[in-house]
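*Asks:* Below is the sequence, then the predicted model.
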Amino acid sequence: MQEIGLIVYPDFQVLGLSMCAAFELANAIAGREVYRVSLLSDGGGLVRTSAGFAVDTQPLLTRSFDTLIVMGDNHATSISAQLVAYLGRCAPASRRFGSICTGAFALAEAGLLDGRRATTHWCHARDFQRSYPRIKVEEDRIFINDGKIWTSAGMSACVDLALALVEQDLGSDVARQVSRQLVVYHRRAGGQSQFSVMLELQPRTDRIQAALAYAKENLKAELSVNDLAEVAHLSPRQFSRVFQAETGQSPAKAIENLRVESARLMMESGGHLIDSVAMITGFGDRERMRRAFIRAYGQPPQVIQRASRA
């Protein structure tokens, strides 16, 4: 059985606790107690969450844990000296340890991330890099695994991290079953961007949302304004006007961004030739995709693919 210690402190982000469900479901699917989760804090007892209610915790213990994870908060608050000392003393003895969101600041303060790759919530990443220049911060990642250290972005990324840990321990099939039980997509790859074109567009009406959802599922198709307008039950002229008003982009630009994002994810996941990616994502040929990548990222797809492989 694997002991997992989740380290919390006052006003920690309550969404981090959702990763416990992944371990709970993994136990049920495996038919045995693979994981036992403990909540830890400086002095033990009740610890207030960001939502205002409190959770019961055990005091930081000298006993070893297979996995230690430091929770994050909304404001990157100061980490207690006791917690920093505990991490420096006990984390290296664990098979793996890591952080969610701003919990990476605690690992960094303990010197555990020096010379390592790490990530955190995108809105704190720049401050994180300035405060700890010896860390290679990759701000646009869902999670990063560097040796025995796992760091993740904020909020819902804790579920992706938990699924990755389950997959490492019990295999991809169990992790897939857990994700189905959680009613989430099978875990996002660690290299996936924290940002999403769909989130950036944020259309207000169901009609434009339906058109975008259709486009995302049919990137290989032509996806003309007439096609999307038909899905939205609007005339092409009315559709273009409403789409621009709601998203701040033309339909053509939004479709290009969706294709670029999908192509990038395919290349980062590995195993895809650039010509194949261009066809699958609707660019049609690699030159058209190259021009779109340069507009979006300032780099051709080959550079991003090589960086991902490295």
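*Replies:* Everything's here; your move. Numbering: from 1, shown residues only.
*Asks:* C-alpha from now on. contacts and neighbour counts both.
*Replies:* Noted.
*Asks:* looking at this, Arg48 is in a helix?
*Replies:* No - Arg48: not assigned to a helix; according to DSSP: H, G, I helix; E, B strand; the rest coil it is strand.
*Asks:* Now do it: how many residues are near it, please.
*Replies:* 17 (other Cα atoms under 10 Å).
*Asks:* Spatially, what comes nearest to it if we skip its sequence neighbours?
*Replies:* Of all residues not flanking Arg48 in the chain, Ala54 sits nearest, at 4.1 Å (Cα to Cα, 6 or more residues apart in numbering).
*Asks:* May I have the residues that are in contact with that neighbour?
*Replies:* Residues near Ala54 by Cα atoms under 8 Å, 6 or more residues apart in numbering: 46-48.
*Asks:* Ends of stretch 243-254, what's the gap?
*Replies:* 10 Å (Cα to Cα, to the nearest Å).
*Asks:* Is there a neighbour count for Val84? I'd like the number.
*Replies:* 17.
*Asks:* can you pull the contacts of it?
*Replies:* Counting by Cα under 8 Å, 6+ apart, Val84 touches 106-107, 109-110.
*Asks:* Use this one as the comparison:
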Amino acid sequence: MACAVFGIPQPDLADRWYDLRLCAETPAPAAPAGPTAPSSGAGGPAAPAFGFSLRAEYGWDALADADTVVVTSVPDACVSGEREVPPALVAELRRAAAAGARMVSLCTGAFALAAAGILDGRRATAHWSHTADLAKRYPGVTVDDSVLYVDDGDVLTSAGVAAGLDLCLHIVRRDLGARVANRLARRMVVPAHRPGGQAQFVDLSVPVADDDSLAPVLQWATANLERPLTVEDLARQARMSPRTFFRRLQAATGTTPLQWLLHQRLALAQYLLEATELPVERIGGLSGLGSAANLRRHFTARVGVSPTDYRRAFAARGSTAGP
């Protein structure tokens, strides 16, 4: 996920993109020009376990110069406790964090951050099948097994597979804004933005058949966010009782209708702040958040900055800069 999001330049989205560097305990020499066969010898990439291999040209010491460090996973033995996370990696992670790097883990990468003490006193997550081990081995970490990812400012953690992609896109959204993240997500054919608080897994005991899919009503809601929508309005549009609609939406998304609506309103507000010069008061109305004061309150609580500061950070630079 990290390579797909950060490793491929997107010149039509931003003039500058991320400079992704793969790091390993023993770096491999630069690949020769032209196609080569995978190598499992000393200094080369490891033998592929599932039909591919990665060539890491940098050692762990390169982490000290990183703005963002992403730990994608650790071996299963480090999860179970049969082996410790390599001390050399732990030392470099601590060094990078002390230097001010943003620390990110995907799935079992949280065990490496925890071993380095970076998650102590923080809320964090991992794939739900590993969170019990994470909490048991590192009691100083507040483990939340119910969310896709946790953004704790300079430390971010995610569950596995798709949730890791969600977190990577969330980072792009933080760094480059909603427009860039949404266009990248569309290019990758994935949802533009799933909030981190959405459940890792949802209750599928109540099937949603094609003839009563929620997709039409959710599309209708996103096209009418300026209206004061209620659960009753959505249920009526879906031709369901409010109780049935509430249960169906929560089963499908892991969140309540009002929280889903708030997320959609804030996403629209972010887009309008970036793409238009409309006053905050007008954006509050168009997004359905009402007054400018209400927009500021919800926006600051969810995004971490005020609408004015957000606009200043992203609308001013447009697509001319990237980390």
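*Replies:* On my side now, so go ahead. Given the structure is predicted, the values throughout are model-derived calculations rather than measurements.
*Asks:* Let me see the TM-score of these two.
*Replies:* Here the superposed chains carry a TM-score of 0.63, computed using TM-score structural alignment, normalised by the length of the first structure; 226 aligned residues with a Cα RMSD of 3.3 Å.
*Asks:* Show me where the second structure has its helices.
*Replies:* Ranges of helices in the second structure, per DSSP state H, are 2-6, 76-80, 87-98, 109-115, 131-137, 162-176, 178-188, 215-222, 231-238, 242-253, 257-275, 280-286, 292-303, 307-314.
*Asks:* Quick one: closest of the ones you listed to Thr68 of the second structure.
*Replies:* Nearest of the helices of the second structure to Thr68 of the second structure, taken as Cα to Cα: helix 87-98 at 8.7 Å.
*Asks:* how close does the closest one sit to the first structure?
*Replies:* On superposition with the first structure, the mean distance recorded for helix 87-98 of the second structure (mean Cα distance after the TM-score superposition for the first structure) is 1.6 Å.
*Asks:* I'd like the distance from that helix to the chain centre, please.
*Replies:* From the chain centre to the centre of helix 87-98 of the second structure is a distance of 23 Å (Cα atoms, centre = their mean, to the nearest Å).
*Asks:* what do you get for stretch 262-280 of the second structure?
*Replies:* Here stretch 262-280 of the second structure is found 20 Å from its chain centre; the criterion is Cα atoms, centre = their mean.
*Asks:* Flag every buried residue along it.
*Replies:* 262-274, 280 (16 or more other Cα atoms under 10 Å).
*Asks:* My read is that Leu13 of the second structure contacts Asn182, right?
*Replies:* No - if you go by Cα atoms under 8 Å, Leu13 of the second structure and Asn182 don't touch, sitting 10.3 Å apart.
*Asks:* What's the separation between Ser156 of the first structure and Arg187 of the first structure?
*Replies:* 11 Å.
*Asks:* er, Arg48 of the first structure actually
*Replies:* Relative to Arg187 of the first structure, and taking Cα to Cα, Arg48 of the first structure is found at 29 Å.
*Asks:* ok, now Pro301 of the first structure?
*Replies:* Counting by Cα to Cα - Pro301 of the first structure and Arg187 of the first structure are separated by 24 Å.
*Asks:* quick one on the thing from earlier: against Glu217 of the first structure, how distant is the residue nearest to Arg48 of the first structure?
*Replies:* From Ala54 of the first structure over to Glu217 of the first structure the distance is 42 Å, taken as Cα to Cα.
*Asks:* I appreciate the help and will end here.
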